[in-house]
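Enquirer: pasting the sequence and the predicted model now:
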Amino acid sequence: MFSVVRYTNRGNYVISSGVTSNTFSGVSFIISKKLSDRILGFDSISDRIIKLKIDAHPYCINLIQVYAPTSDSTEEAITNFYLALAKVYVDIPNKEPTLVIGDFNAKIGKSSVDDHLKGIIGNHGLGDRNSRGQMLLDFCAENNISIMNTWFQQHPRRLYTWISPNGKYKNQIDYIMINRRWRSTILCSKTRPGADCGSDHQLLVATLKIRLKAQRKPQFNAIKVTRDALETFKDLIIPRLQQIDCDPFELPEATWSKLKATTLATAKEIKANQNPVPRAEWISAETWTAIMDRKKLKETGISSGPQHQEYRKLHHKVQNLCRRDINAHITNICNEIEKSSNTSNTKDLFDKVRTITRQFKPRNWSVEDAHGKVLIDKNEVLDVWRPDYQRRRLRKRGGAQSTAGKICDEAIGKDMEEQRH
């Protein structure tokens, strides 16, 4: 099993867990750049389960991403999956909000009158329940988890999460779940059938109302534009500012209001005309055209077999073109690195190397205790680290006991960082 943390061109981060022996399993998180400094740690459980902890207020948020065995798997495989998932879930404090999300390959169907399922499943499920769905419901009942897909009334096309290749069957097999104590924090859950994901699964989203810990940074009401749009802005703003009639006898506030109005109007005009979907620098015009064609086909709706076939052809074309472009982009950077090396241009050389090698390194406090259990809570990690830190301090002092009293956690934390590096 392996875990990978990599950096994307748009500033996001991908944390993956999987195995190298096959390509039929593996789970990942895509984390926005804004949330990168709130990640406390992650734990790659297996190629089907990964856990992430995010700093929030009043408690940390835990995310468990899963990919359950398919219908072709044995009963033993699905049983082992739920046992592993239960072990991960029960180790998390109940006071912390925990979301379990992913593809469970199970149909739970519409709501049941069973008393033990009240608060677990809502009134807006889809389809008929199968045996795997019953196993999922038993797991949720044992751990007091609510399946939030079924609690909000939506059109059926916003309930099903999977479409068969021929478009004949539509099922609800992906779920967003949360411990019942925090059920009221989910304001809405539905699929986005128009989202171009390049998959037979529909994008499933939820609105979660939990406050992240405040960052003490100044907030500005800025208008963000691309680099090309910024050059256009410069060409437009200069003649417009020159055309402003400024009376030397008027108040400074009046002159400032004219300058502000002209600048904001130009910036909003540029923002409205710029491409709303940013394009990575390595994507060629041919690839971008194929991506937009696939997106337009998805937005118009795919209801027939020929449309499904056309979408799959476009999807495979986009994948092949993207592989070609990224390989060409990396080859071009490597050629520039070689050229910079031959000309002894070290600054440009290291800049190019960083563009293809930089990785996101989360503030990972996680360690294993004596029993092999992964600890993420900071206080538990400090308790494990403290005896080792004390032994090394004694060795440095030649065996003499320290008279400084209790060792502060800041010193231990600093020592942890030094040992990691």
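Expert: Great, that's in hand. Numbering: from 1, shown residues only.

Enquirer: alpha carbons only for contacts and neighbour counts from here, please
Expert: OK.

Enquirer: what helix or strand does residue 71 sit in?
Expert: Using DSSP states H and E, residue 71 is not contained in any helix or strand.

Enquirer: how about the one 10 residues further on?
Expert: Assigned by DSSP H and E, residue 81 belongs to helix 75-90.

Enquirer: what helices or strands is that helix leaning on?
Expert: helix 131-143 (3 or more CA pairs under 8 Å, 6 or more residues apart in numbering; DSSP states H and E).

Enquirer: ok, residues contacting the very next helix or strand once past the helix it packs on?
Expert: Note on helix 131-143: by DSSP H and E, the next helix or strand toward the C-terminus is strand 145-147. The contact list for strand 145-147 (CA atoms under 8 Å, 6 or more residues apart in numbering) reads 119, 120, 121, 122, 140, 175, 176, 177, 178, 179, 180, 183.

Enquirer: on that earlier part again, for the very next helix or strand once past the helix holding residue 81, which residues meet the burial criterion?
Expert: Sequence order places strand 98-103 as the next helix or strand after helix 75-90, per DSSP H and E. Within strand 98-103, the residues scored as buried using 16 or more other CA atoms under 10 Å are 98, 99, 100, 101, 102, 103.

Enquirer: include distance to residue 262 when you put those residues into JSON lines, please.
Expert: Conversion of the buried residues of strand 98-103 to JSON lines gives the following (distance: CA to CA, whole Å):
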{"residue": "98", "distance to residue 262": "48"}
{"residue": "99", "distance to residue 262": "47"}
{"residue": "100", "distance to residue 262": "49"}
{"residue": "101", "distance to residue 262": "48"}
{"residue": "102", "distance to residue 262": "48"}
{"residue": "103", "distance to residue 262": "51"}
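
Enquirer: just those now: which is nearest residue 420?
Expert: residue 98 (28.6 Å; CA to CA).

Enquirer: strands along the stretch 301-421 of the chain, start to end?
Expert: With DSSP state E, counting those that start in this stretch as the criterion, the stretch 301-421 of the chain has strands at 367-368, 374-375.

Enquirer: and here is the other one:
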Amino acid sequence: MMTPRADKSLTDWRAVKSSVLLAQLKSKQCNVSIIVCYAPTNYSLEGRKEEYYEELQSIIDEIPERDMKIVISDFNAKVKGNNQGMEKVMGVEGLGEVANENGAHFVSFCSTDNLVIRSTLFQHKDIQKYALTSPCANYKIHIDHIAIDKERMGTLRSVRSYRGADIGIDHQLTIAKLILNLNAPNTNLDGIPRFDTTKLLEDEHRQIFAVELAKVYTSLKLRAVDTIEKPSIVISDILTNVSQVTLASLPDTSAMRKTIKHKRKSVRAPPPTPADLQELELLHQYKIYIPEEWRE
């Protein structure tokens, strides 16, 4: 789920693998690539784990280097609170004293791609860290993590779990607060053809337009039945094609802006410097009246 403003900044999303989703957002600072994935459990075969991290690494390599990378996943990885030797990758706020095998894979993956496990850097109560509780409530583990680029780790301000939310699974809801200045794509109308609709006020052009529209009415019905296109898109294409035949196109607004800008620059430009001062001609409003007795 996304807010309407965030939805406008969404440039692409796709399911790369059965357990990996990639979403890309456009912001004013840099583009943001968010990877949402699910890792094999700790009891899976070792070959399956290595294959998963190889696939995840190939996706990371395809993302442009200048993009902000955020990895959100149920890594099934227990990360211990002692970060000795891994200070650049994780903090000391991990839950537990012993890391499992998945935790070692996850830490190695983050170290390779210069990612920071941001969920281990915030000082929260233990009850706000764990993401999974066993059915018998014997143990509580912290296996849902969020990793981000080390250079932009400051944009991620908080990561914690909320127990009160019922999301239909055995995991707790994990919420992260991210500071981003999202940028909606350019919505100007320069690329859309504009037609002189005032010609429809004339009987001749109005009749021609009606005849051309009647010709394509049958093809419009067939196209709407044979394809899965939205009716609004089909109608827009038909009206555009008919208007191109019967109505004249108005000048492109971007070209008009360039012309006006060039004209303003030429008007505001200073006059050329004369080679001789005698060739300098003063405008009438700049001439000063001098009485005849003063001229001698």
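Expert: Now that the structure is in, tell me what you want to look at. Everything numeric in this text was worked out from a predicted model, so none of it was measured.

Enquirer: which residues sit against the strand or helix carrying residue 30 of the first structure?
Expert: Residue 30 of the first structure is located in strand 27-31, with elements delineated by DSSP H and E. Contacts of strand 27-31 of the first structure with the rest of the structure, by CA under 8 Å, 6+ apart, involve 12-18, 47-50, 65-67.

Enquirer: just curious, which of these is nearest to residue 290 of the first structure?
Expert: Closest to residue 290 of the first structure, out of all of the contacts of strand 27-31 of the first structure and judged by CA to CA, is residue 12, at 23.2 Å.

Enquirer: and the closest one? What does it align with in the second structure?
Expert: If you follow residue 12 of the first structure across to the second structure using TM-score structural alignment, you land on a gap.

Enquirer: burial of the residue opposite residue 122 of the first structure in the second structure once aligned, as a residue count?
Expert: Here residue 122 of the first structure is matched to residue 91 in the second structure, going by TM-score structural alignment. For residue 91 of the second structure, the neighbour count with other CA atoms under 10 Å is 22.

Enquirer: wasn't residue 91 of the second structure part of a strand?
Expert: No - Residue 91 of the second structure: not assigned to a strand; according to DSSP: H, G, I helix; E, B strand; the rest coil it is coil.

Enquirer: dump the contacts of strand 145-147 of the first structure to JSON lines, plus distance to residue 255 of the first structure.
Expert: Listed next are the contacts of strand 145-147 of the first structure as JSON lines, based on distance: CA to CA, whole Å:
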{"residue": "119", "distance to residue 255 of the first structure": "62"}
{"residue": "120", "distance to residue 255 of the first structure": "62"}
{"residue": "121", "distance to residue 255 of the first structure": "62"}
{"residue": "122", "distance to residue 255 of the first structure": "60"}
{"residue": "140", "distance to residue 255 of the first structure": "64"}
{"residue": "175", "distance to residue 255 of the first structure": "57"}
{"residue": "176", "distance to residue 255 of the first structure": "54"}
{"residue": "177", "distance to residue 255 of the first structure": "56"}
{"residue": "178", "distance to residue 255 of the first structure": "55"}
{"residue": "179", "distance to residue 255 of the first structure": "57"}
{"residue": "180", "distance to residue 255 of the first structure": "58"}
{"residue": "183", "distance to residue 255 of the first structure": "53"}
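
Enquirer: from those, pick the one nearest residue 380 of the first structure.
Expert: residue 179 (23.0 Å).

Enquirer: hmm, the closest one is touching residue 95, no?
Expert: No - using CA atoms under 8 Å, residue 179 of the first structure is not in contact with residue 95, being 9.4 Å away.

Enquirer: tell me which of these two has more neighbours.
Expert: residue 179 (21 against 13).

Enquirer: residues near the residue lying closest to the more buried one once chain neighbours are set aside, how many?
Expert: Leaving out its chain neighbours, the residue that sits closest to residue 179 of the first structure by CA to CA, 6 or more residues apart in numbering is residue 145, at 4.4 Å. Residues near residue 145 of the first structure, counting by other CA under 10 Å, number 24.

Enquirer: circling back to that earlier point, can I get the contacts of strand 27-31 of the first structure in JSON lines with secondary structure?
Expert: Below are these laid out as JSON lines (three-state DSSP):
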{"residue": "12", "secondary structure": "coil"}
{"residue": "13", "secondary structure": "strand"}
{"residue": "14", "secondary structure": "strand"}
{"residue": "15", "secondary structure": "strand"}
{"residue": "16", "secondary structure": "strand"}
{"residue": "17", "secondary structure": "strand"}
{"residue": "18", "secondary structure": "strand"}
{"residue": "47", "secondary structure": "coil"}
{"residue": "48", "secondary structure": "coil"}
{"residue": "49", "secondary structure": "strand"}
{"residue": "50", "secondary structure": "strand"}
{"residue": "65", "secondary structure": "strand"}
{"residue": "66", "secondary structure": "strand"}
{"residue": "67", "secondary structure": "strand"}
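
Enquirer: now residue 356 of the first structure. Nearest residue, chain neighbours left out?
Expert: residue 330 (7.6 Å).

Enquirer: which bit of the first structure covers the helix or strand where residue 206 of the second structure lies?
Expert: Assessed by DSSP H and E, residue 206 of the second structure sits inside helix 203-215. Mapping helix 203-215 of the second structure onto the first structure (TM-score structural alignment) gives no aligned residues.

Enquirer: check which element follows that helix along the chain.
Expert: Beyond helix 203-215 of the second structure toward the C-terminal end (DSSP H and E), the next one is helix 217-226.

Enquirer: could you list the buried residues of the helix or strand just after that next one?
Expert: Where DSSP H and E defines the elements, the next helix or strand beyond helix 217-226 of the second structure is helix 231-246. For helix 231-246 of the second structure, the neighbour count (16+ other CA under 10 Å) marks 242, 243, 246 as buried.
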